[in-house]
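1. missing the sequence, but the structure's below:
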């Protein structure tokens, strides 16, 4: 995914598209080759699949690999399917093992198998090791390419060891310190190695290690890396032997993907997992239609409630005027609470065990909102429609805001407790629930106050 600073003018994209259409390959090379990697990625994300493959083939070999590594795995998959076997195998072999696994998850099984078989034995073993961890675990996103040092080594020896692996190590700024059996003992930074006095051992300057298990959830591990502000977080097995590292750039990428997924589901769509302009129209439709069908079925509850209270509405037609206002306010109140708690869950501020605390807090928030909005509604509606109608609307606001905030606050916690995605329980389902239950509350209050 590209940053705003990497975007290029539409005129540049049009020039490239026209050069491709005319098969003016020399002109296309002159347009695209001098651009920075980020801008090339931004251009490729705006082209269709055939144009993207043509433009990519015009890049020099070194630039092509740089660009390929930055592309989303879905676009990497598109290019692999469009390129010749020899070029595909070369690109695949040059990827880091963790990036290679992400690409394999996007490819057809037969092609993935063929590419794996074409790797050198050591690269194939590292890739297979990562593939052995469960989907969604940090083991699938870690890098097995790291430099570990011994606590008995001098800092000079450690620096010599490090210099021998500058080309193949994922990072050199944070180094795990291990025993002979790879058991993690601590970590040491490059800064500490460089400033240590001659003869100092690694064990004298190392720090206690923070780590996560390879089978832990990827988002949880990435959040831990970000919270600890670590450049690299060691990944260990259940015997505390190091198996890989998670670098901060990979952690931020995981968190960005998770945030995009949550925002999509909160809005009632499935995440695209690829840049918008590269997503096929059918894919966009599929990402939305399921949720629309679910919400349409849920909305039938609202219709049934209206049907039950049809006679009440016939007696006091004025009540119908306030239905959109009431269910809209209730839905928004529930959505605000659900979104706030979902975000707090993602940040680790609350846990499912905090259900009681969250329920009590959101009950008080909803009650406070109900008092403010209900009091305002009572005053305005009473002046226009009379005190009786004003009382109904005011009391409904009070009850609806309290109920919506309470339910909206606890639903994400319940979702996490049953191992469901909290974002799924947010806006779409909260709105449907509050619409139906809010109408029930409204009509029961109306019947009690108006005596109908």
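-> Sure, I can see it. Just so we're clear, the structure is a prediction, and the values are computed from it rather than from any experiment.

2. only C-alpha atoms from now on, for both contacts and neighbour counts.
-> Will do.

3. need the contact list for the spatially most central residue of the chain.
-> With distances taken as C-alpha atoms, centre = their mean, the residue of the chain nearest its centroid is residue 258 (1.3 Å). When contacts are counted by C-alpha atoms under 8 Å, 6 or more residues apart in numbering, residue 258 is found next to residue 219.

4. any idea how far it lies from residue 222?
-> Residue 258 sits 10 Å away from residue 222, going by C-alpha to C-alpha, to the nearest Å.

5. and what of residue 112?
-> 27 Å.

6. before we move on, the earlier item: the residue nearest to the centre of the chain sits in which helix or strand?
-> helix 248-266 (DSSP states H and E).

7. just after that helix, pick out the following helix or strand.
-> Counting by DSSP H and E, the next helix or strand C-terminal to helix 248-266 is helix 281-308.

8. and that next one, what does it pack against?
-> In terms of contacts (3 or more C-alpha pairs under 8 Å, 6 or more residues apart in numbering; DSSP states H and E), helix 281-308 is packed against helix 427-450.

9. and the strands in this protein?
-> Using DSSP state E, the strands of the chain run over 174-178, 184-189, 207-208, 212-213, 232-236, 242-247.

10. could those strands be laid out in TSV, adding mean neighbour count and distance to residue 254?
-> Shown next, in TSV, are the strands of the chain (neighbours: other C-alpha atoms under 10 Å; distance: least, C-alpha to C-alpha, whole Å):
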stretch	mean neighbour count	distance to residue 254
strand 174-178	25	20
strand 184-189	22	23
strand 207-208	14	25
strand 212-213	23	15
strand 232-236	27	14
strand 242-247	26	10
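
11. same list (the ones you listed) but as TSV, adding distance to residue 50.
-> Listed next are the strands of the chain as TSV, based on distance: least, C-alpha to C-alpha, whole Å:
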stretch	distance to residue 50
strand 174-178	42
strand 184-189	46
strand 207-208	51
strand 212-213	42
strand 232-236	38
strand 242-247	34
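
12. show me the one of the ones you listed that comes nearest residue 408.
-> In terms of C-alpha to C-alpha, the element of these nearest to residue 408 is strand 212-213, at 31.8 Å.

13. please compare the first structure with the one that follows:
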């Protein structure tokens, strides 16, 4: 997309928002007609609940369904609450089974039951299949609508089958090959079109990559992305094909997981919806719990300062370096934690690699401590005195080593006990390093300065 197109899109979006603000429904409808689906979604995500419902009602039926499918499930739920019952049933029936399940999780149980009863028997069975798997598993995010091939079938027969199910299948570019329901191979549409009509599928298929339906959704999505395939077959415990994970769904799962990690690393809960579409109360709730936890943790720092009050009274200059030392320690720990959390998500390291990670982070911490400690020693010695410089330099060496080590190990500990590694990252590490770093600082000062 070139700059001129971007400018035009922004101008249309601004004009649409102005028409909505002016309550000019005619102008709003006209502007919506000339906008693409992605543009409309971006505008909807910026509106409040009432405005979003008004704009959605002005969309043509086909466009409305297309837009609805691509919205977050929380926004879908809000839009449904503003539609008539018959409109709700129509929109719900047009969704793919996996999208329906995500929406059902956001709706009241009574509404969910009513919508399920309104589905055709076939769609009700497909949706119930996805609903039957645990939340957080890939079975909950897979699509049960797919086209299969049989190893004894010919290319011509398979292509006829693909054409017959073209409108119902989630994807046709990768076809699972099954025999008596069990996954035995995969074949791409490209290979089908390249082959002779009378060739057998069993001669053309390749060895399949698959995932169990109860595997964690993020792990399955990561596997699909790593393999760089368009669709990953999902099987049950007996290796029977139950669904497929398409690459677009895999990317959506990974985007959601990374947004969650980023939020928790920063000390808040994920919003799970666009920022401007999130009520202020929800933003407050996502942050206040962590702030209270961190505030309680910060009392450790206060207790340490109180414990070494006599030391500070003898050498008041030591107070000047407290922000430098605890800031450097916190930043060093956060860097290590963020790196290891990311490595865990990518599968680069596993909890059993803890000793290797520990050894590497100790070396990294010592190296950083030597560099920063040497600089701190030179500056503090020049401005104050050599003993003060020695205290600062040695403390930086110790704090960096400790922070890098703790920052590297804590996410792995979280992973080992089945907790979110991001929760064990920056907020708690910062609190721990602040208190431990101050203790180290005052102990070194008492030793070097003899106070």
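-> It's in. Just so we're clear, the structure is a prediction, and the values are computed from it rather than from any experiment.

14. looking at residue 112 and residue 222 of the first structure, which one has more neighbours?
-> Taking other C-alpha atoms under 10 Å, residue 112 of the first structure and residue 222 do not tie; residue 222 has more neighbours (25 against 15).

15. surely the more buried one and residue 257 touch.
-> No - applying C-alpha atoms under 8 Å, one finds residue 222 of the first structure not in contact with residue 257, separated by 11.1 Å.

16. give the buried residues for stretch 401-417 of the first structure.
-> For stretch 401-417 of the first structure, burial by neighbour count (16 or more other C-alpha atoms under 10 Å) applies to 401-416.

17. mean per-residue distance, that stretch versus the second structure.
-> Compared with the second structure after fitting, stretch 401-417 of the first structure deviates on average by 0.3 Å (mean C-alpha distance after the TM-score superposition for the first structure).

18. try stretch 442-449 of the first structure
-> Taking mean C-alpha distance after the TM-score superposition for the first structure, the mean distance separating stretch 442-449 of the first structure from the aligned residues in the second structure is 0.6 Å.

19. report the buried residues of that stretch.
-> 442-446.

20. what do you get for stretch 145-153 of the second structure?
-> 145-151.

21. kindly report the same for stretch 416-430 of the second structure.
-> By neighbour count with 16+ other C-alpha under 10 Å, stretch 416-430 of the second structure contains the buried residues 420-430.

22. what do you get for stretch 357-365 of the second structure?
-> Buried residues in stretch 357-365 of the second structure, counted by 16+ other C-alpha under 10 Å: 357-358, 361-362, 364-365.

23. now do stretch 11-27 of the first structure
-> For stretch 11-27 of the first structure, a neighbour-count test (16+ other C-alpha under 10 Å) marks 13, 16-17, 19-20, 25 as buried.

24. before we move on, what about stretch 60-73 of the first structure?
-> Quick answer for stretch 60-73 of the first structure (16+ other C-alpha under 10 Å): 63-65, 67-73.

25. tally of neighbours for residue 32 of the second structure?
-> Neighbouring residues of residue 32 of the second structure were enumerated by other C-alpha under 10 Å; the total is 21.

26. from residue 41 of the second structure, how far out is it?
-> Distance from residue 32 of the second structure to residue 41 of the second structure, by C-alpha to C-alpha: 11 Å.

27. looking at the buried residues of stretch 11-27 of the first structure, which is nearest residue 213 of the first structure?
-> Distances from residue 213 of the first structure to the buried residues of stretch 11-27 of the first structure, taken by C-alpha to C-alpha, are shortest for residue 13, at 44.7 Å.

28. return the distance of the closest one relative to residue 39 of the first structure.
-> 10 Å.

29. who's in contact with residue 252 of the first structure?
-> 222, 226.

30. mind running it again at 6 Å?
-> If a contact means C-alpha atoms under 6 Å, 6 or more residues apart in numbering, then residue 252 of the first structure has no contacts.

31. reformat the buried residues of stretch 357-365 of the second structure as TSV; add distance to residue 280 of the second structure.
-> Output for those, formatted as TSV (distance: C-alpha to C-alpha, whole Å):
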residue	distance to residue 280 of the second structure
357	40
358	41
361	40
362	42
364	41
365	40
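
32. determine which two of the residues you listed are furthest apart.
-> 357 and 365 (11.9 Å).

33. give me the number of residues near residue 224 of the first structure?
-> Neighbours of residue 224 of the first structure (other C-alpha under 10 Å): 19.

34. cool, and residue 211 of the first structure?
-> Residue 211 of the first structure has 20 neighbouring residues, counting by other C-alpha under 10 Å.

35. now it, nearest residue through space, not along the chain?
-> residue 234 (5.0 Å; C-alpha to C-alpha, 6 or more residues apart in numbering).

36. name the residues that touch stretch 118-130 of the first structure?
-> The set of residues external to stretch 118-130 of the first structure that reach it, using C-alpha under 6 Å, 6+ apart, is 97, 140.

37. does the residue nearest to residue 211 of the first structure touch residue 210 like I think?
-> No - contact criterion C-alpha atoms under 6 Å: residue 234 of the first structure and residue 210 do not qualify, at 7.1 Å.

38. I'd like the distance between the closest residue to residue 276 of the second structure other than its chain neighbours and residue 277 of the second structure.
-> The spatially closest residue to residue 276 of the second structure, leaving aside those adjacent along the chain, is residue 46, at 5.1 Å (C-alpha to C-alpha, 6+ apart). Separation of residue 46 of the second structure from residue 277 of the second structure (C-alpha to C-alpha): 6 Å.
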